[in-house]
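J.: Predicted model and sequence follow; I will ask about them next.
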Amino acid sequence: MSMFRKKSFDQMANSAQGSFKKTLGAFDLIMLGIGAIIGVGIFVITGTVSAKYAGPAITVSFVLAGMVCIFTALAYAELASLLPIAGGAYSYSYVVLGEVFAWMAGCFVIMLNAFGSATVASGWSSYVTGLLKYAGVELPEAFLTVPAQGGIANVPAILITLAICSLLVRGTKESALINTILVFIKVGAILIFIIAAIPHFDPVNWNDFMPNGIDGVILGTGALFLAYSGFDVVASSAEECKNPGRDLPLGIIGSVALCAVLYIIVSGLLTGMVPYFELNTAEPMAYALRKNGANFGYALVAVGGITGMTTVMLMQIFGLSRVIFSMARDGMLPKIYGKLHKKFNTPYTALATIAIVNVITSGFLPIKTLGNVASMASLASFVFVGIAVMKMRLEYPDAPRTFKCPLVFVFASISVIASTYLIYELAKQDGDAFGICVLIGLLIYVVYGYKNSSLSNTYKSA
């Protein structure tokens, strides 16, 4: 037996037969993608990236980060249409790269969505408490901050985590419907910001367009990559698609492209409304509106921020539960995580475990480390996807593909190189935490996954 053993196309297809109801179309997938992408990136980190790194040239940083993400999204789209199965990067790696790489890809996706959703829950808590304070309601500080910051626990973050996990247990279609409603609300809030911001745009604020030169733009690009993460959730929903060959590429590429356009417009208006160095705040859009006297617009944008982060958490936990389900179905996690609810047909045991873990992380751990580990995990999974799509073209050139990534070796190589470089930069800050998580993942594979995987059982019975 070997840690590099692979699953065949047929094995993957057979394991997926009859697992989920096929309820999602192209529109649902685009809404899922937008719901997963737009959140902290546009409502929170746009301000700090402008103030610390790129200045008004944040628009250029968004373009560059968006291009890298489009390259990665094209690779995801080809693999998702070729292998329309739950699990995303994990499942692709199992077929193309081998079991140990599939395990690590699965770990990266788990880390991304677990730490990422916990990070967003913390940001959601800040927006909610800020809006309540604006309305004259102040909550005890001890129940809003983690122990490392002198508090007891971030209670709002805990409550939103439990609420979302409970919603997802009820089913995909119900969750997708609520997600679509929330997407329209938050996109509406962004459009209101755009309309309110145009009269206050002052070209003078763009005079120092690139205050830190090209280095600032590159640093901004790295910091903004997280703003686009989430489109991989669409690939994880492959088994629930009505027409995956057509709808998956539309869902993945369409959601990234639409979000990129919104990001560029908003960041351009934001840095034109107020001097970039004033935007070092966790609520830049709201701050810009308040400074220009648009208090009603501020309230709407705050609601949009809360809504945006709610949909991001919804889709991150959705994707995480599907990856855990896929790994349990393959025997690399305990079989209990591969069980579906008898009534709702959802992976309820996986969702229950996610709820417990995220209550601990979002309620008791600092947001900085959570965010950086999530970013590195996201980039690492993108490296695996880029390598997998190139290897698939070489080893399976005649496999039926309903979508082909154009210039695949160029685009996928750019994605792999850019993602690796950004991991290197982020590792300077929180590399130890990321490394510990990777080592724990490998230990679980050696102790449990290697011996209990479905491929291991196949070899034993042969």
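T.: Done, it's in. Being a predicted model, the structure only gives us computed values, none of them experimental.
J.: From here on, just use CA atoms for contacts and neighbour counts.
T.: Fine.
J.: Okay, helices next: where are they in the stretch 151-300 of the chain?
T.: When assigned using DSSP state H, counting those that start in this stretch, the helices of the stretch 151-300 of the chain occupy the ranges 155-169, 172-197, 213-228, 232-236, 244-273, 284-291, 295-329.
J.: which one of the ones you listed is the most hemmed in?
T.: helix 232-236 (a mean of 29; mean count of other C-alpha atoms under 10 Å).
J.: What helices and strands are in contact with it?
T.: helix 26-37, helix 58-82, helix 244-273, helix 295-329 (3 or more C-alpha pairs under 8 Å, 6 or more residues apart in numbering; DSSP states H and E).
J.: So for Ile423, which of the ones you listed sits nearest?
T.: Of all the helices and strands packed on helix 232-236, helix 58-82 sits nearest to Ile423, with 14.0 Å by C-alpha to C-alpha.
J.: Report the distance from stretch 226-246 to the chain centre.
T.: 11 Å (C-alpha atoms, centre = their mean, to the nearest Å).
J.: hold the first one in mind and look at this next one:
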Amino acid sequence: MIMSEPSVSRNADKLVKTLSTPVIFFAAIKAIIGGGVIALTGVIIANTGGGTPLAYLVASLITVLAGIPYAVLAATLPVTGGIYSWPSRLISPTCGFLVFWFFSLTHVSLSLYALTCSDYLMAFFPDLPKTAVSFVILTVIYLANLLGAALSARLSMILTIIMLCGMLLFVGEGIGEVEIDNFTTLLPNGFAAFATSVALLLFVTNGACTVAELAGEMKNPARAIPVAIMGSTAFAALIYMLVSVTATGILPLSEVAHQPLTVVAKSFMSPGSFLFFSIGAGIISMLGITNVQMLWGSKSLLVACDDGWLPRSLGRVSLKTRVPYLLLTLLYLIGVIPILCGISVSNIASAAAITFLAAQIVCIICSWRVRKTPAYQMSSFRISPALHIITATLSIAILGCMIVMLLRDTDSKTLSVMGVWLLLGITLIFVRRKNVITNRVLASEGAK
């Protein structure tokens, strides 16, 4: 049963509905495309070799499958910070907080994008200090998001268009240079390595789901969310396949493993085209995906603060820009720390993928529970019980297997950090649970 929303003053109520469906659609495309192809293709080639396009295809199909029940949930209950709000209201407040807390580790990927962006800059300026450049990149995006969600979303839309032009130029000039021999061995390191690659890619191919976090700032969330999740994922799958085939099929695989796409692009693109690709699909793409994550990343934190799990003052929203500036600062710190500590890109990606997939499993469970609410009968996006059961069950089983594969290949240091983070969240449950109960009692009384 869904609990009444508080009528008392909440920070989340200060957000304004400024985001249109086209803006959300482009934000979803940016959340999917840029991060995966640009930041992880070299890692996937190292794991999977000629099977890289197949890994992208499988990840995209799984994403579409899981996106069906996810879209049902998001369209029925378009709330701010769904990753926290859905399990909190449909399962239990404790479950909601634990899911949100573990999921918050996903934001270490901010450092992944900043580091990758600096890699592309260093293609032109090889003597640049990578750590310092990554720090500056993340700082600039953080400052831009402090100016407001509407500005940030429009900036993301412009960056997405430039990024797509760069990628299409890469494919257009390179597809004719592809050597079929590079794809003769699809699983050079075995099925386990292939499955791990698919699991890593699910973190980014599922990126469209994150736009549901922005429901409180959308003009028409019930329409915008399903369109963004399903439409952008299908479009991104085509881009993924074209780019991954080009990236894998031109140079010997040993030369592109763990390397940015500029290594491939430089081998066949003219100087002018290479410059546009590196800036548009590399630098601007990474700026865009970092910007989108800053845009949606604070929303579950904001609602958790309103409910009492974290100090309410931490979720304070600026009356001028309508952004939770303290929470944005917290996200910024989560992204900066791995950069300053020199943590590897692959370890950052593994931690982010595990936490993201775990949260998505819980949200898919919530999608079934929401069918029992009155809101579902008025939803603009409904599916048959049979289709819901099939897609939800298959999605949970596949995502669970992917988590197991990632855990198996993640180093002990990263697992230790994740374990400590989870224990800290459990401790907060015992410390703050009384505050949450009090807040909900006041909300219930205020709703009468």
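T.: Now that the structure is in, tell me what you want to look at. Since the model is a prediction, treat every value here as computed from it, not as a measurement.
J.: And the TM-score between them?
T.: Here the TM-score for the pair of chains, by TM-score structural alignment, normalised by the length of the second structure, is 0.90; 437 aligned residues with a C-alpha RMSD of 2.6 Å.
J.: Now distance to Asp430 of the first structure too, for the helices of the stretch 151-300 of the first structure, in a markdown table please.
T.: Shown next, in a markdown table, are those (distance: least, C-alpha to C-alpha, whole Å):
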| stretch | distance to Asp430 of the first structure |
| --- | --- |
| helix 155-169 | 23 |
| helix 172-197 | 31 |
| helix 213-228 | 14 |
| helix 232-236 | 23 |
| helix 244-273 | 27 |
| helix 284-291 | 25 |
| helix 295-329 | 22 |
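J.: of the ones you listed, which approaches Leu131 of the first structure most closely?
T.: Per C-alpha to C-alpha, nearest to Leu131 of the first structure of these: helix 295-329, 6.7 Å.
J.: how much does whichever helix or strand comes after the closest one stray from the second structure?
T.: Using DSSP states H and E, the helix or strand that follows helix 295-329 of the first structure towards the C-terminus is helix 348-364. With mean C-alpha distance after the TM-score superposition for the first structure, helix 348-364 of the first structure departs from the second structure by a mean of 2.4 Å once superposed.
J.: Run through who's touching helix 348-364 of the first structure.
T.: 114-115, 117-119, 121-122, 145-148, 152-155, 157-158, 161-162, 165, 168-169, 317, 321, 324-325, 336-341, 370 (C-alpha atoms under 8 Å, 6 or more residues apart in numbering).
J.: Run a quick neighbour tally on Glu99 of the first structure.
T.: Look at Glu99 of the first structure: counted by other C-alpha atoms under 10 Å, it has 26 neighbours.
J.: Would you mind measuring from the residue mapped onto it from the second structure to Lys434 of the second structure?
T.: Using TM-score structural alignment as the criterion, Glu99 of the first structure maps onto Pro93 of the second structure. Noted for Pro93 of the second structure: a distance of 12 Å to Lys434 of the second structure, by C-alpha to C-alpha, to the nearest Å.
J.: got it, and Leu147 of the second structure?
T.: 35 Å.
J.: same check, this time on Leu202 of the second structure
T.: Counting by C-alpha to C-alpha - Leu202 of the second structure and Lys434 of the second structure are separated by 37 Å.
J.: try Lys130 of the second structure
T.: Where Lys434 of the second structure is concerned, Lys130 of the second structure sits at a distance of 45 Å (C-alpha to C-alpha).
J.: Report the contact partners of Gly268 of the first structure.
T.: 56, 58-59.
J.: In the second structure, which of those residues still touch?
T.: Contacts conserved in the second structure for those, using both residues aligned by TM-score structural alignment, their matches' C-alpha atoms under 8 Å: 58-59.
J.: Can you give me every residue that contacts the residue nearest the centre of the first structure?
T.: The geometric centre of the first structure, computed from its C-alpha atoms, lies nearest to Gly230 (C-alpha atoms, centre = their mean), at 2.8 Å. The contact partners of Gly230 of the first structure, taken as C-alpha under 8 Å, 6+ apart, are 33, 36-37, 312, 315-316.
J.: overlap between those and the second structure?
T.: These retained in the second structure, by both residues aligned by TM-score structural alignment, their matches' C-alpha under 8 Å: 33, 36-37.
J.: Run the angle between the longest helix anywhere in the second structure and helix 299-307 for me.
T.: Criterion DSSP state H: the longest helix present in the second structure is helix 412-447. Calculated by axes from the mean of the first three to the mean of the last three C-alpha atoms, to 10 degrees, helix 412-447 of the second structure forms an angle of 50 degrees with helix 299-307.
J.: hmm, back to that, now, which of the contacts of Gly268 of the first structure sits nearest Lys428 of the first structure?
T.: For the contacts of Gly268 of the first structure, the nearest to Lys428 of the first structure is Ile58 (22.6 Å; C-alpha to C-alpha).
J.: Now the aligned residue in the second structure for the closest one. Nearest residue, chain neighbours left out?
T.: By TM-score structural alignment, Ile58 of the first structure lines up with Thr52 in the second structure. Nearest residue to Thr52 of the second structure, sequence neighbours excluded (C-alpha to C-alpha, 6 or more residues apart in numbering): Ile45, at 5.7 Å.
J.: can you tell me the helix or strand for that neighbour?
T.: Following DSSP H and E, the helix or strand that holds Ile45 of the second structure is helix 21-48.
J.: Any idea how many residues pack against Phe125 of the second structure?
T.: 11.
J.: Which residue in the first structure aligns with it?
T.: In the first structure, Phe125 of the second structure lands on Leu132 (TM-score structural alignment).
J.: now do Leu201 of the second structure
T.: In the first structure, Leu201 of the second structure lands on Leu224 (TM-score structural alignment).
J.: Quick check: that match vs Thr46 of the first structure, distance?
T.: Distance from Leu224 of the first structure to Thr46 of the first structure, by C-alpha to C-alpha: 8 Å.
J.: what's the answer for Ser126 of the first structure, then?
T.: Ser126 of the first structure is 16 Å from Thr46 of the first structure, by C-alpha to C-alpha.
J.: Kindly report the same for Ile34 of the first structure.
T.: Where Thr46 of the first structure is concerned, Ile34 of the first structure sits at a distance of 17 Å (C-alpha to C-alpha).
J.: got it, and Ser175 of the first structure?
T.: Counting by C-alpha to C-alpha - Ser175 of the first structure and Thr46 of the first structure are separated by 28 Å.
J.: ok, now Asp28 of the first structure?
T.: 27 Å.
J.: more crowded one of these two?
T.: Applying other C-alpha under 10 Å to Asp28 of the first structure and Thr46 shows that Thr46 carries more neighbours, namely 30 against 20.
J.: who's in contact with the more buried one?
T.: 58, 224, 267, 284.
J.: before we move on, what about Ala418 of the first structure?
T.: Ala418 of the first structure neighbours (C-alpha under 8 Å, 6+ apart): Val68.
J.: and if you look at Gln377 of the second structure?
T.: Taking C-alpha under 8 Å, 6+ apart, one finds Arg371 in contact with Gln377 of the second structure.
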